[in-house]
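S.K.: here is my input, please return the structure:
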Amino acid sequence: METSLLEKSTKTIERCQAELLDLINGQRNWEHLGDDNNVESDRLMTESGIHLIKAVGLINRTPQQIFDVIWDYQHKSEWDDMCLENILVQEFTPDFRVQYQRFWAPWPINQRDFVFASKVIRTDGDILITGKSIETELAPEKSGIVRGSINTSGFYLQSLGENLTRITYLVCVDPKGSIPTWVVNQLGKRQCQIVHKLKMRLGDV
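M.R.: Okay, the predicted model is just below:
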């Protein structure tokens, strides 16, 4: 195991976890984007000018059932059609790992890829999945593909009963390159669809 990568990933995830919990529990001036397919969507301006997206919905499944789909990286493309490649870079524990993901982008924008640490935190039946970009020689940049940055991302799966979960999805991604910020924010709105796509994958539509 690459000890330095473990230490770096641990510190990265600790920051990400604190950010996500603050966003979930704190009072922020969210701008409401609407209700689509029973999923409430909001956005929040960050210091970089890139919007942080939040999507909240209910799924008639347990947190564990939803987690099993999200954490199964080999089948992510089944509910996120923009994901072209998803590889396990390093697994520290079954609930803590580093991943590589490559995504489709509309012409003439180059494809983007991301390398990030991801960890699962379980509390009283609820599940928090965190993700934040990290650098490692185990996943070097590729020619013709722009390496983007996941500033913060996560799923919070809150149990509301025997077979009902409130899912909160938070994400802020910087695709890097020469894309204008307003275009980045337009593309970011597509992230609001992730919760509905998970509902479809779980057969709850």
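S.K.: CA atoms for contacts and neighbours, from now on please.
M.R.: Noted.
S.K.: thought residue 178 was touching residue 184, still the case?
M.R.: No - counting by C-alpha atoms under 8 Å, residue 184 does not reach residue 178; the two are 10.1 Å apart.
S.K.: who's more crowded, those two?
M.R.: residue 184 (17 against 7; other C-alpha atoms under 10 Å).
S.K.: here is the second sequence; please produce its structure so I can put it next to the first one:
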Amino acid sequence: MPDPQPPSPEVFDKYSDITHPDAFPEALSLLKSLLTDSTIKWESNGDRNGVELYYYQPDPPLPAPICRGVGTFPAGLTAEQILPTIHQIACRKNWDERFKLGFPLLRYSRKLVRFYAVQKGVGEGWFTIVSPRDFTGYSGHVREVGDDGVTRNFYLQTSAEFEDVPDVEGFVRGWTNLAGWVLEEKAGEPVKCSYIVKFDPKGSIPANLVAQVVKDTPACIDKVRTFIEKNGLVPYVNMHDEFPGQLRQEVLVGEETEINPENGEKLNDAGFRLTFSWFGAVGSFDINFDERWENGVKIDVEEGTIDEDLELKSTKGKVTVTVKEGGKDKKLKLIVSKA
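M.R.: Next up is the predicted model:
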């Protein structure tokens, strides 16, 4: 059976109406409660390379205990630099071994989408132990500055039911009350990260596998950290800056290393290519990339015209995109990759 496929790009030509206006705010409220409620009796689930692992099973018990991880990122990294590795699907495949595929279905704003995702099963055919799980719901970003001087960057997903997202043959539709990341920034301190997940896998899963998922899931903090240390920063646009225009797509795609068939030498390094598409509005924004890229980035303008619609100015670690009057309300599209 072929895998589910993402919708056509035209779906993102306008922002959609939210079917469940309370779903995302309620999930955010749950995340904040699980993050700060001192009465919750979290049980230690060990440590994974400096990431503290916890679980909590209330009474009456849930189908799976709530799990939580707490760790820090190396000094010098900002939340905006870390977030793309967490929310971009091309990166997730590298730090979540159970993740199979995913994509946005609708866009409600720059920071909120409807998502669809599939987690791998265990075994195949007659030897299937656990069927693949698929999930759909809302995924989005929120930033808040607390009275304690800490800036908290929330990125979370929560399940919802949609009539136009029917069950898929061969998959069990799982339910995620919350899969939430919190990146906390305070001047002079490294970014603190918490990852909290409350889910119902539905269907039948052996208890030992549920226990392993509860332990492995919050340990993804370490895998995100390792990914950044190994691969550097992927190209990104700050999530919480004011953005001029209406975003259509912001998709990162992994690139394979090209090999010269004649001598076997590498023609390029494997990396990531960012597709950024939007309806223009007069103003500017930055496309950021790893400052260690000595040759900067290559930008292909697939929609729009340089000088007439927009201007590009490159400096260390970023390219400033300025949309001119000629680009107002036009469909613009840039492809950004390592030069």
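S.K.: so what's the residue count around the counterpart of residue 75 of the first structure in the second structure?
M.R.: Under the alignment by TM-score structural alignment, residue 75 of the first structure pairs with residue 91 in the second structure. Around residue 91 of the second structure there are 20 other residues, counting by other C-alpha under 10 Å.
S.K.: could you confirm residue 91 of the second structure falls within a strand?
M.R.: No - counting by DSSP: H, G, I helix; E, B strand; the rest coil, residue 91 of the second structure is not part of a strand but helix.
S.K.: leaving out the residues flanking it, which one is nearest to it?
M.R.: residue 85 (5.4 Å; C-alpha to C-alpha, 6 or more residues apart in numbering).
S.K.: for the first structure, what spans make up the strands?
M.R.: For the first structure, the strands defined by DSSP state E cover 31-36, 39-45, 51-59, 83-93, 96-103, 112-123, 126-133, 146-147, 149-161, 164-174.
S.K.: what's the match for residue 225 of the second structure in the first structure?
M.R.: With TM-score structural alignment defining the correspondence, residue 225 of the second structure maps onto residue 199 in the first structure.
S.K.: again, but for residue 114 of the second structure
M.R.: For residue 114 of the second structure, the aligned residue in the first structure is residue 98 (criterion: TM-score structural alignment).
S.K.: contacting residues around that match?
M.R.: By C-alpha atoms under 8 Å, 6 or more residues apart in numbering, the contact list for residue 98 of the first structure reads 9, 88-91, 115-118.
S.K.: in the second structure, which of the residues you listed still touch?
M.R.: Retained in the second structure by both residues aligned by TM-score structural alignment, their matches' C-alpha atoms under 8 Å are the following of the contacts of residue 98 of the first structure: 88-91, 115-118.
S.K.: which two from those residues end up farthest apart in space?
M.R.: 91 and 115 (13.2 Å; C-alpha to C-alpha).
S.K.: which one's more surrounded, those two?
M.R.: With neighbours defined as other C-alpha under 10 Å, residue 91 of the first structure and residue 115 compare such that residue 115 has more, 28 against 15.
S.K.: let me see the contact set for the residue of the first structure positioned farthest from its centre.
M.R.: Most distant residue from the mean C-alpha position of the first structure: residue 162, 25.6 Å away (C-alpha atoms, centre = their mean). Neighbouring residues of residue 162 of the first structure by C-alpha under 8 Å, 6+ apart: residue 62.
S.K.: okay, it and residue 90 of the first structure: tell me how far apart.
M.R.: Going from residue 162 of the first structure to residue 90 of the first structure by C-alpha to C-alpha, to the nearest Å gives 34 Å.
S.K.: and for residue 169 of the first structure?
M.R.: Applying C-alpha to C-alpha, the value for residue 169 of the first structure to residue 90 of the first structure is 24 Å.
S.K.: ditto for residue 4 of the first structure
M.R.: For residue 4 of the first structure relative to residue 90 of the first structure (C-alpha to C-alpha), the value is 12 Å.
S.K.: which of the two has more neighbours?
M.R.: More crowded of residue 4 of the first structure and residue 90, by other C-alpha under 10 Å: residue 90, with 18 against 10.
S.K.: ok, the more buried one touching residue 115?
M.R.: No - with contact defined as C-alpha under 8 Å, residue 90 of the first structure does not reach residue 115; the gap is 10.7 Å.
S.K.: shared neighbours, the two?
M.R.: 98-99.
S.K.: centroid-nearest residue for the first structure?
M.R.: The C-alpha lying nearest the average C-alpha coordinate of the first structure belongs to residue 153 (C-alpha atoms, centre = their mean; 4.1 Å).
S.K.: pull the number of nearby residues for residue 51 of the first structure.
M.R.: Per other C-alpha under 10 Å, the neighbour tally for residue 51 of the first structure reads 23.
S.K.: hmm, back to that, tabulate the kept ones among the contacts of residue 98 of the first structure in CSV, adding columns for distance to residue 16 of the first structure.
M.R.: Listed next are those as CSV, based on distance: C-alpha to C-alpha, whole Å:
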residue, distance to residue 16 of the first structure
88, 20
89, 19
90, 18
91, 18
115, 15
116, 11
117, 10
118, 9
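S.K.: coming back round to it: from residue 145 of the second structure, how far off is the match of residue 75 of the first structure?
M.R.: 27 Å.
S.K.: same question for residue 57 of the second structure.
M.R.: 30 Å.
S.K.: follow-up on the earlier one: which of the contacts of residue 98 of the first structure lies closest to residue 28 of the first structure?
M.R.: So of the contacts of residue 98 of the first structure, ranked by how close each gets to residue 28 of the first structure (C-alpha to C-alpha), first place is residue 118, at 24.8 Å.
S.K.: what residue of the second structure matches up with that closest one?
M.R.: Here residue 118 of the first structure is matched to residue 139 in the second structure, going by TM-score structural alignment.
S.K.: pull the contacting residues for the nearest residue to that match once chain neighbours are set aside.
M.R.: Nearest residue to residue 139 of the second structure in three dimensions, chain neighbours excluded: residue 157, at 4.3 Å (C-alpha to C-alpha, 6+ apart). Going by C-alpha under 8 Å, 6+ apart, residue 157 of the second structure touches 24, 27, 137-140, 176, 178-180.
S.K.: return the residue of the first structure aligned against residue 157 of the second structure.
M.R.: By TM-score structural alignment, residue 157 of the second structure lines up with residue 131.
S.K.: now its match: how far from residue 33 of the first structure?
M.R.: Remark: distance between residue 131 of the first structure and residue 33 of the first structure (C-alpha to C-alpha) = 24 Å.
S.K.: and residue 57 and residue 145 of the second structure? Which one has more around it.
M.R.: Set residue 57 of the second structure next to residue 145 and count neighbours by other C-alpha under 10 Å: residue 57 wins out with 16 against 13.
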